[in-house]
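Q: model this:
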Amino acid sequence: MRDTVITKDMIANPTSHYGNAKASTRHFITQRVTGAINIVFLGFLLFIVVRLAGQDRADIVGVLGAWWVGVPFAVLIGVVAVHMRNGMRDTLEDYMHGSVYRLAMLLNTLFCLLIALAGAGAVLKIVFWG
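A: Now for the predicted structure:
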């Protein structure tokens, strides 16, 4: 990847091309789709939180242990992790450049992957193994 200095003249000139248009479009669509999925799943999450308010551990495991609750909840954790990675990517692109940016993106990706695997794995463990 080349570290090209982007000037105001390049941005103002509609014939200049910089960046990867396909990757930017994919990022834009992914961010919007995961955001919409998060809004839809918000009702499901609120139902679970209200349903489990004041319950003991056995009741929580009983509700999350049902496949029709646990599997969508695990998918929600994965979708939230993808949305979180893309949101942090926007911030990192604004404030970091060069090798520091690449390192920050690697750490961001690994952190989001760790969160997704740990969260979804914990929920799926409850679903399939109690």
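Q: For the rest of this, base every contact and every neighbour count on C-alpha atoms.
A: Will do.
Q: quick one: the residue most central in space within the chain from Thr25, how far?
A: Geometric centre of the chain, nearest residue: Val82, 2.2 Å, by CA atoms, centre = their mean. In this structure, Val82 and Thr25 are 16 Å apart, going by CA to CA, to the nearest Å.
Q: correct me, but the residue nearest to the centre of the chain touches Cys112?
A: Yes. Val82 is in contact with Cys112 according to CA atoms under 8 Å; the separation is 7.2 Å.
Q: Could you say which helix or strand holds the residue nearest to the centre of the chain?
A: Element membership of Val82 [criterion: DSSP states H and E] is helix 67-95.
Q: Mind listing what's buried along the helix or strand just after that helix?
A: Per DSSP H and E, helix 67-95 leads on to helix 98-129 as the next helix or strand towards the C-terminus. Under the neighbour-count criterion of 16 or more other CA atoms under 10 Å, helix 98-129 has 101, 104-105, 108-109, 112-113, 115-117, 119-120, 123-124, 126-127 buried.
Q: I have a second one here; can you model it like the first so I can compare?
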Amino acid sequence: MENGADVTLNQLNIFKQFMFLSYSDTCDAYIALDRHEGDSKYSVALGYLAMSQQSQMELIKLQLSIKIDHQEIEKYMTAYADYTIQLKYVITYKDNNTSTLNMTHSSLIKAGNLLMHSFKNGRIFWHRVFSTHRVLFSFSFL
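A: Next comes the predicted model:
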């Protein structure tokens, strides 16, 4: 049976995986708009957006279940929401003026990189451990 610290490590690892999936699929939707021709680009982008939103919903459910709250996570969630709103607008209205989409995409990349950096250097992990009064002596996989 796993102890509390192991469960936290596993949940944070799953959280990181869902975050990466939502991030990479939204970025692929952006690339699809640029690389595909005609109306098919909107269908391809919409497919990536749907996959991304499924991962994002799992990410939100996991965030709520493990009660993780961190500044970089909130920045990512906000950037993700802003970006997907713009992406849906471009897809829905076949908008060729993508300056706002480009800006929100850049913000998403920045927020995603900050969040992944927080995972790599252990800041989010230690924040979660200390906020639940658990101590773990090694987290080498981060």
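Q: Any idea what the TM-score comes out to?
A: With the length set by TM-score structural alignment, normalised by the length of structure 1, the two chains reach a TM-score of 0.36; 86 aligned residues with a CA RMSD of 4.7 Å.
Q: residues contacting the residue nearest to the centre of structure 1?
A: With contact taken as CA atoms under 8 Å, 6 or more residues apart in numbering, Val82 of structure 1 is in contact with Thr34, Cys112.
Q: how close does it sit to Ala58 of structure 1?
A: Distance check for Val82 of structure 1 against Ala58 of structure 1: by CA to CA, it reads 30 Å.
Q: Nearest spatial neighbour of the most centrally placed residue in structure 2, chain-adjacent residues omitted?
A: To find the centre residue of structure 2, average its C-alpha atoms and take the closest one (CA atoms, centre = their mean): that gives Met19, at 3.6 Å. If you skip the residues right next to it in sequence, Met19 of structure 2 has Leu59 as its closest partner in space, 6.3 Å away by CA to CA, 6 or more residues apart in numbering.
Q: Then Lys88 of structure 2?
A: Closest residue to Lys88 of structure 2 apart from its sequence neighbours, by CA to CA, 6+ apart: Leu46 at 8.0 Å.
Q: tally of neighbours for that neighbour?
A: Taking other CA atoms under 10 Å as the neighbour definition, Leu46 of structure 2 ends up with a count of 21.
Q: so who does Arg35 of structure 2 touch?
A: Under the criterion of CA under 8 Å, 6+ apart, the neighbours of Arg35 of structure 2 are Lys41.
Q: Check the gap between it and Gln86 of structure 2 for me.
A: Using CA to CA, one obtains 18 Å as the distance from Arg35 of structure 2 to Gln86 of structure 2.
Q: before we move on, back to that, just confirm the residue nearest to Met19 of structure 2 contacts Gln11, I think it does.
A: No. Using CA under 8 Å, Leu59 of structure 2 is not in contact with Gln11; the gap is 10.5 Å.
Q: neighbour count winner among these two?
A: Relative neighbour count places Leu59 above the other of Leu59 of structure 2 and Gln11, with 22 against 16, counting by other CA under 10 Å.
Q: list the helices and strands the helix or strand encompassing the more buried one packs on?
A: Counting by DSSP H and E, the element that carries Leu59 of structure 2 is helix 40-66. Judged by 3 or more CA pairs under 8 Å, 6 or more residues apart in numbering; DSSP states H and E, helix 40-66 of structure 2 is in contact with helix 4-35, helix 71-93.
Q: what's the closest of these to Ser65 of structure 2?
A: In this view, the helices and strands packed on helix 40-66 of structure 2 are compared for proximity to Ser65 of structure 2 by CA to CA, and helix 4-35 is the closest at 9.4 Å.
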